[in-house]
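# need a structure here:
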Amino acid sequence: MTTTGEEHTGGPTGPWWWARWRGAVLDGSLALVSAVECGAEGVPFARDAGIPVFLGVLFGVIAGSVLLVRRKWPIAVVLVAIAITPAEMGFLMGIVGLYTLAACELPRRVIGALAGMSLLGTMIVTFVRVRQSMASGDLTLGDWFVPFAAVTTSLGLTAPPLLFGLYVGARRRLMESLRERADSLERELQLLAERAEERAEWARGEERTRIAREMHDVVAHRVSLMVVHAAALQAVARKDPEKAVRNAALVGDMGRQALTELREMLGVLRAGEDVVGRRGAGVPLAAVGEAAAAAADRAVGETVSGDGPCLSELDELIGQSAAAGMVVELSVMGEVRSYAAQVEQTAYRVVQEALTNVHKHAAGAKTHVRLAHRVSEIAMQVENEAPPEPGSASAAGLPSGGNGLVGMRERVAALGGVFVSGPTDAGGFRVSAVIPAA
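Next up, the predicted model:
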């Protein structure tokens, strides 16, 4: 079926081959007018042909009614209009048929051939009729008028509907192309919005995981040392007041450091809440997704490149553990140099978490911290000997969540490094990590 009518936004709702009832009513009206016209023109045709008048009228009505199928069979309509041209019938059908044919999605050679046939037929009929009128004396113009009338009449009945139909068809195809492009862009925008939402959700999940690791490192280490110092403070409060005062000061300093780091992470969380809150303010989904993802990326970048721990603070970290009663030895091999902030923070956190585990599970055990600066990587190892009193993992009764080793492995793996941990043959425990320098 060939469609030449209005654009359709939904499925067909009209009868038979019409997409809409409006098109069916229009074609029915045109067919009725064409049938009346051809029926009226059938009267002189019947007289000239010498047949009964009612047969000429019936022939004209049937021929004019063919215009009803112009949308389904436009070629048939044009052929019928060409066929009844010698009878001087179907002027409306010829004009509407040529317009419909030109507006259809048919090959141009087919449209050109039928238009040429219609032009030639109209020209011949007009030439003959005008010549007969001049021969009978109805027209007294010169001989030049016969070809002039034939050419102008044929062009006037053929060119306008043909050109208008070509214009309408081209415009319809352009509108269809623009509609398809708009639909495609809408689908792409929806897909981008979904991807942005997924990326935002992934970024939020990554940020939650990162913050959970940071909070675990901060809380586990600082609070572990605070508990150890508090236990020591309780033990020496009466015997050595000066040492008790020093331990109390250390507990206060560690508590303030823990609170400072926790406030920084809570500030990152509040910044993320501000971005997510835009969703309820009518901001488009794609914009919210991209903003949330960007906020998460900025939060990670700010935390990594901000005032986080670095390798130069290892001496202070080991000093805090030594102040809590742990015997710790630090050995550094290779040329000391600076690394990317994320590399230094990860190396620091590995050592920090390993020392925290010693406080929890091997209180009083001697610990060795080794740091090696290599050409393209940095290696660290924290190894503790067997605790002096087996079975007394932590004199202070520190709890363990079991996430320390998992967090260290995730940190190192995220930078493309290698993490290994496990017990030693001597009854201690060893944590080793190698992180690429780049």
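# Every contact and neighbour count from this point should use C-alpha atoms.
Noted.
# tally of neighbours for the closest residue in space to residue 94 that isn't next to it in sequence?
Leaving aside its chain neighbours, residue 94 sits nearest to residue 81 (5.1 Å; criterion: Cα to Cα, 6 or more residues apart in numbering). Residue 81 has 28 neighbouring residues, counting by other Cα atoms under 10 Å.
# in what helix or strand does residue 81 lie?
helix 74-83 (DSSP states H and E).
# go on, residue 210?
Residue 210 belongs to helix 145-236, assigned by DSSP H and E.
# list the helices and strands that helix packs on?
Here helix 145-236 touches helix 91-103, helix 108-136, helix 241-276, helix 285-305, helix 341-361, helix 404-414, going by 3 or more Cα pairs under 8 Å, 6 or more residues apart in numbering; DSSP states H and E.
# JSON lines for those helices, including distance to residue 218 and mean neighbour count?
What follows is the helices and strands packed on helix 145-236, written out as JSON lines (distance: least, Cα to Cα, whole Å; neighbours: other Cα atoms under 10 Å):
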{"stretch": "helix 91-103", "distance to residue 218": "75", "mean neighbour count": "27"}
{"stretch": "helix 108-136", "distance to residue 218": "78", "mean neighbour count": "17"}
{"stretch": "helix 241-276", "distance to residue 218": "6", "mean neighbour count": "16"}
{"stretch": "helix 285-305", "distance to residue 218": "14", "mean neighbour count": "19"}
{"stretch": "helix 341-361", "distance to residue 218": "9", "mean neighbour count": "23"}
{"stretch": "helix 404-414", "distance to residue 218": "11", "mean neighbour count": "18"}
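# Here is the second sequence; please produce its structure so I can put it next to the first one:
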Amino acid sequence: MDVSSRVRSGWCLLKGPEPWTRRRIAGEAALALVLALMAGGIGLLATGPLRAAAVALGVAVLSLLRRSLPASVLLAAAALSMAAGETAPLLMVAAWSAGRRIVGAGRALAAFTAAFVIYQALGVITLWPIAQPILMGIFSTLFFLAVAVVPGLTSRYWSQRRTLLSAVREHNAQLLRERAMVAGQARLRERQRIAQDMHDSLGHQLALISVHTGALEVDPELTGRQREAVGVLRQASVAAMHELREVVGILRDGIEAPAVPDGAQPAARGTAGIQALVTAARAAGNTVELRTGGEPRTLAAAGDHAAYRIVQEALTNAYKHAPGAPITVELRYEPDSFVVEVVNGVVDRAAAHQAGEVVSGGQGLTGLHERARLVGGMVHTGPTDDGGFRVAGVLPYGAAEAATFVDAPDDFRQQSSAPPLGDGGPVVDWNIAEKELGMGGRNRAGGVALGCGIAVGAVVLLAIAAGVGLFFLAGSAEKGMIDPSEYERIKVGTPEAEVRAELPSGDTVLTSGLSGKGPAEPEGSQCLVLMSSDTGEGLKTEPVFRFCFKDGKLIEKKSYEVAR
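Prediction:
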């Protein structure tokens, strides 16, 4: 394997499964540098520069590898933190990455258990012989819980929480898409049912009207005026049949209706067809005046069709409720909108009584309001000052986007301006779980409170560990420390029992490792090494007192300094 292949393999091992962006490279480099400087600076005060540099380099390398090898770095950090206490921040960072990145709860538990065993085993090896193993075990366990277990559990909870929210979001988006499909199918079935009913009922009646008016039109006994009125009825029935076919086709599957039979052409469905509506109304015996104002402009298709339907419904409304009254249709092309206005005059009492017998569904004007709203316009209906009735619509020239409305009982997701998920994406982008779990932008205070709570818990554990440690050290100091005056007062040759009665037992962890570091002990003797209450000449040395016994007497006492 050449050098380039080794470099590529090492880079793949270092970067792990995630891409290294510029922001991540800067963050990882800064974190590794901070951890290395902390470990190296503390180690430089306690040990030599060579060891401090080696520890700092190892911390930097492990910090860079913690994402790609989380379990291995956790074990190495646990071992290094016991061998060199200045690397404890690395153990905390490694535990955070391991808790988040180790796949499977069983593997994570095994990794943290192995790290704890390594940490405790190295502690026993390093501090042996241990004067009070139970207290030391409790202290080291509390320290490991605060530095490794709490960050690991916090990181794993946070990662699983984000994964759960992402899964809930995707599942909810899928439910929305499925709901839209089910609703679309239900609407399609209902439209097909309505189309079938309209075709079977209205189609049959209109066909009968068309046949009978066609036969009546050629009746030789009719006058010219009567024949003209019958022709108008026949044309209206043919046009109505064509419109019915269009509506039925749209309701079924959006297919356009076939051509009108008998050579009849469908009427225009826009402002261009308003003239034909007025002409038909005049032919039926109504007095209708058409006025046009402003410079004609082209309307959007939906608005153009809405204008035609407003005039058509307003004329129909006038036929029903004000027969014989004069009607005025006015089209005004304003600079910012198109205005269509239909006003009928006052009807006499006889005509009003006749109009009261006309059957009306009461839905025509309501449908006009909805039709205008969908294209971004509005419709006003109401009586005039002279007793007539007025229908006026204001429509935009351009196309208006139809707003999506969700019924309140069915709005289980809050509408948001955030981008949708996926290719199709749901109607909205977030759900109630986001607000409950505190991940949304409007509820980040919950996430901050959670993080603060976890930090407080870690601080409390550290405080408990520190308190236990201080209590342990305070009790141990009395068993392994004397004043220099006591050392001077004890004379060589004093019986061993008398000397040991005056001195502490030395059974403490503070004196572990001090034996064998000073001058050679007398042959065949047993020595007691105690710490001095005074400080040494430097930060790297510790003054101690040694008392050696043989044959029941104190045969030697020495005062010297040992390296910490």
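# What does the superposition give as a TM-score?
TM-score for the superposed chains, counting by TM-score structural alignment, normalised by the length of the first structure: 0.45, backed by 248 aligned residues with a Cα RMSD of 5.0 Å.
# Give me the buried stretch members for the helix holding residue 81 of the first structure, please.
74, 75, 76, 77, 78, 79, 80, 81, 82 (16 or more other Cα atoms under 10 Å).
# Equivalent analysis for stretch 451-470 of the second structure, please.
Going by neighbour count (16+ other Cα under 10 Å), the buried part of stretch 451-470 of the second structure is 454, 458, 461, 462, 464, 465, 468, 469.
# Let's see which of those residues end up in helices.
454, 458, 461, 462, 464, 465, 468, 469 (DSSP state H).
# TSV for these, including distance to residue 350 of the second structure?
As requested, those are exported to TSV (distance: Cα to Cα, whole Å):
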residue	distance to residue 350 of the second structure
454	85
458	92
461	95
462	98
464	99
465	101
468	105
469	107
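# between those residues, which is nearest residue 313 of the second structure?
Distance ranking of these against residue 313 of the second structure, using Cα to Cα, places residue 454 first at 67.9 Å.
# Would you confirm that the closest one contacts residue 154?
Yes. Residue 454 of the second structure is within contact range of residue 154, at 7.1 Å (criterion: Cα atoms under 8 Å).
# re earlier: and the furthest pair within the ones in helices among the buried residues of stretch 451-470 of the second structure?
454 and 469 (22.5 Å).
# circling back to that earlier point, quick one: closest of the helices and strands packed on helix 145-236 of the first structure to residue 221 of the first structure.
helix 341-361 (5.2 Å).
# Just give me how far that closest one sits from the chain centre.
40 Å (Cα atoms, centre = their mean, to the nearest Å).
# Next, work out how far apart the residue nearest to residue 305 of the first structure when sequence neighbours are not counted and residue 423 of the first structure are.
Nearest residue to residue 305 of the first structure, sequence neighbours excluded (Cα to Cα, 6+ apart): residue 341, at 5.8 Å. Residue 341 of the first structure sits 30 Å away from residue 423 of the first structure, going by Cα to Cα, to the nearest Å.
# What of residue 249 of the first structure?
35 Å.
# again, but for residue 174 of the first structure
74 Å.
# can you confirm residue 369 of the first structure is in a strand?
Yes. Secondary structure of residue 369 of the first structure (DSSP: H, G, I helix; E, B strand; the rest coil): part of a strand.
# what about residue 559 of the second structure, which SS state?
strand.
# Quick check: it touching residue 542?
No. Using Cα under 8 Å, residue 559 of the second structure makes no contact with residue 542, being 10.8 Å away.
# Contact partners for the spatially most central residue of the first structure?
By Cα atoms, centre = their mean, the first structure has its centre lying nearest to residue 192, at 1.1 Å. If you count contacts by Cα atoms under 8 Å, 6 or more residues apart in numbering, residue 192 of the first structure has them with residue 286.
# Okay, it and residue 200 of the first structure: tell me how far apart.
The value you get for residue 192 of the first structure to residue 200 of the first structure, if Cα to Cα is used, is 12 Å.
# same question, residue 81 of the first structure
Taken as Cα to Cα, the span from residue 81 of the first structure to residue 200 of the first structure is 65 Å.
# now swap in residue 58 of the first structure and tell me
74 Å.
# Repeat that for residue 419 of the first structure.
Distance of residue 419 of the first structure to residue 200 of the first structure, given as Cα to Cα: 29 Å.
# Show me what secondary structure element comes after the one helix or strand residue 61 of the second structure maps to.
Per DSSP H and E: residue 61 of the second structure is located in helix 49-65. Sequence order places helix 70-83 as the next helix or strand after helix 49-65 of the second structure, per DSSP H and E.
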